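Visitor: Any chance you can model this:
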Amino acid sequence: MTEVTATHANDNLDTLPDSARRVALLLRERGHAKPVVMLPETGKTSAEAAAGLGCEVAQIAKSILFRRRKDDVPVLVIASGANRVDENKVAERVGEIGRADAKFVREKTGYAIGGVCPIGHAVTPVTLIDADLLALDSLWAAAGHPHAVFNLTPQELVALTGAPVVDVALRDA
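Guide: Okay, the predicted model is just below:
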């Protein structure tokens, strides 16, 4: 396992990038005591994050942002890093969706692509959680920066987001 550096919410937050510090403070406000971890290499992809953490790709709770076509509302899907998202399943629940470009992601979430946290967005998104995540004991989610992550359980993810748990995974026919 690659060595990672951890900064606990009760430690000196000045060592974290601004966006990760904001997430650490938000997590602390919501009673989440686990640290924000800074990966030495980028965690922009699920595979990169899993390699840096020494965990399975499935344990990466990746945040994928879409744009709802009818009203430009952000739609956040928090999916297992092992899954591809079935956009048709998402659209059945929230309406027709389209891809979100980097500008849309930054404007609506306040985070850069690769660092989108499940919480603390500039504009509250419609959020869905991949049901496959609930089969795991431990997850890692982005903490506001491409190098920042935090550990949580699937139940904590549901509690932090208040989002419904649904089947969003693309399944082979």
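Visitor: When you work out contacts or count neighbours from here on, use the C-alpha atoms and nothing else.
Guide: Fine.
Visitor: for the protein, what spans make up the strands?
Guide: Under the criterion DSSP state E, the chain contains strands at 5-7, 36-38, 60-68, 74-80, 97-99, 126-130, 139-142, 148-152, 165-166.
Visitor: elements contacting the fourth one?
Guide: In other words, strand 74-80. strand 60-68, strand 126-130 (3 or more C-alpha pairs under 8 Å, 6 or more residues apart in numbering; DSSP states H and E).
Visitor: Please provide the structure for the following sequence as well, for comparison with the first:
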Amino acid sequence: MTRQRPAPGTPATVALTASGIAFDLHAYEHDPNVASFGLEAASALGVEPERVFKTLLTDTDAGLVVGVVPVTGMLDLKALAAAAGAKRAAMADPALAERRTGYVVGGISPIGQKTAHPTIVDETAQLFDTVYVSGGKRGLDVELAPDDLLRITGGVFAAIARDA
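Guide: A predicted model of the protein is given here:
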């Protein structure tokens, strides 16, 4: 009997492939000394930073919620809580975020998380034909259409970002 090997890639790329959603992978050399993973990705890939989105896990009174916002801005916790039907939201502990998503901080993808969480994508994603999100590890981004990002995550668009 031949043992089947798991598909190569990250849980995010495996989930995208299995779903039939079109995407492009973009790898770059990650600098472990960099402070902003998203801005590093934009610079390394030669992409407008507004098209690169970061994935943040929040802890709300309605449970854990994923916020996906442009790397040029910040997550508005009050707006995210309202969009999630919660009264309050705070950033989740990084160790909890890693355990619940299956990814390391700086490489958390909104796609293929170990535990599915409600996902809210900032509405500015709709301004672009494609956006970039983490592919599931530092130095790897996935480019896909914003509507496909919603479809694969079961997410919704809402105004959850504010200027940095």
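Visitor: which of the helices and strands packed on strand 74-80 of the first structure sits most buried?
Guide: strand 60-68 (a mean of 25; mean count of other C-alpha atoms under 10 Å).
Visitor: could the strands of the first structure be laid out in CSV, adding distance to residue 46 of the first structure?
Guide: CSV is the format used below for these (distance: least, C-alpha to C-alpha, whole Å):
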stretch, distance to residue 46 of the first structure
strand 5-7, 19
strand 36-38, 15
strand 60-68, 6
strand 74-80, 9
strand 97-99, 19
strand 126-130, 15
strand 139-142, 10
strand 148-152, 11
strand 165-166, 20
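Visitor: that older thread, redo the helices and strands packed on strand 74-80 of the first structure as a markdown table? Include distance to residue 49 of the first structure.
Guide: Below are these laid out as a markdown table (distance: least, C-alpha to C-alpha, whole Å):
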| stretch | distance to residue 49 of the first structure |
| --- | --- |
| strand 60-68 | 7 |
| strand 126-130 | 18 |
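Visitor: quick one: which of the ones you listed is nearest residue 86 of the first structure?
Guide: Residue 86 of the first structure sits nearest to strand 126-130 of all these, at 10.5 Å, using C-alpha to C-alpha.
Visitor: That closest one: how far from the chain's middle?
Guide: Here the centre of strand 126-130 of the first structure is set off from its chain's centre by 10 Å, with C-alpha atoms, centre = their mean, to the nearest Å.
Visitor: With adjacent residues omitted, what lies nearest to the aligned partner of residue 158 of the second structure in the first structure?
Guide: Matched across to the first structure, residue 158 of the second structure falls on residue 166, judged by TM-score structural alignment. Nearest residue to residue 166 of the first structure, sequence neighbours excluded (C-alpha to C-alpha, 6 or more residues apart in numbering): residue 131, at 5.0 Å.
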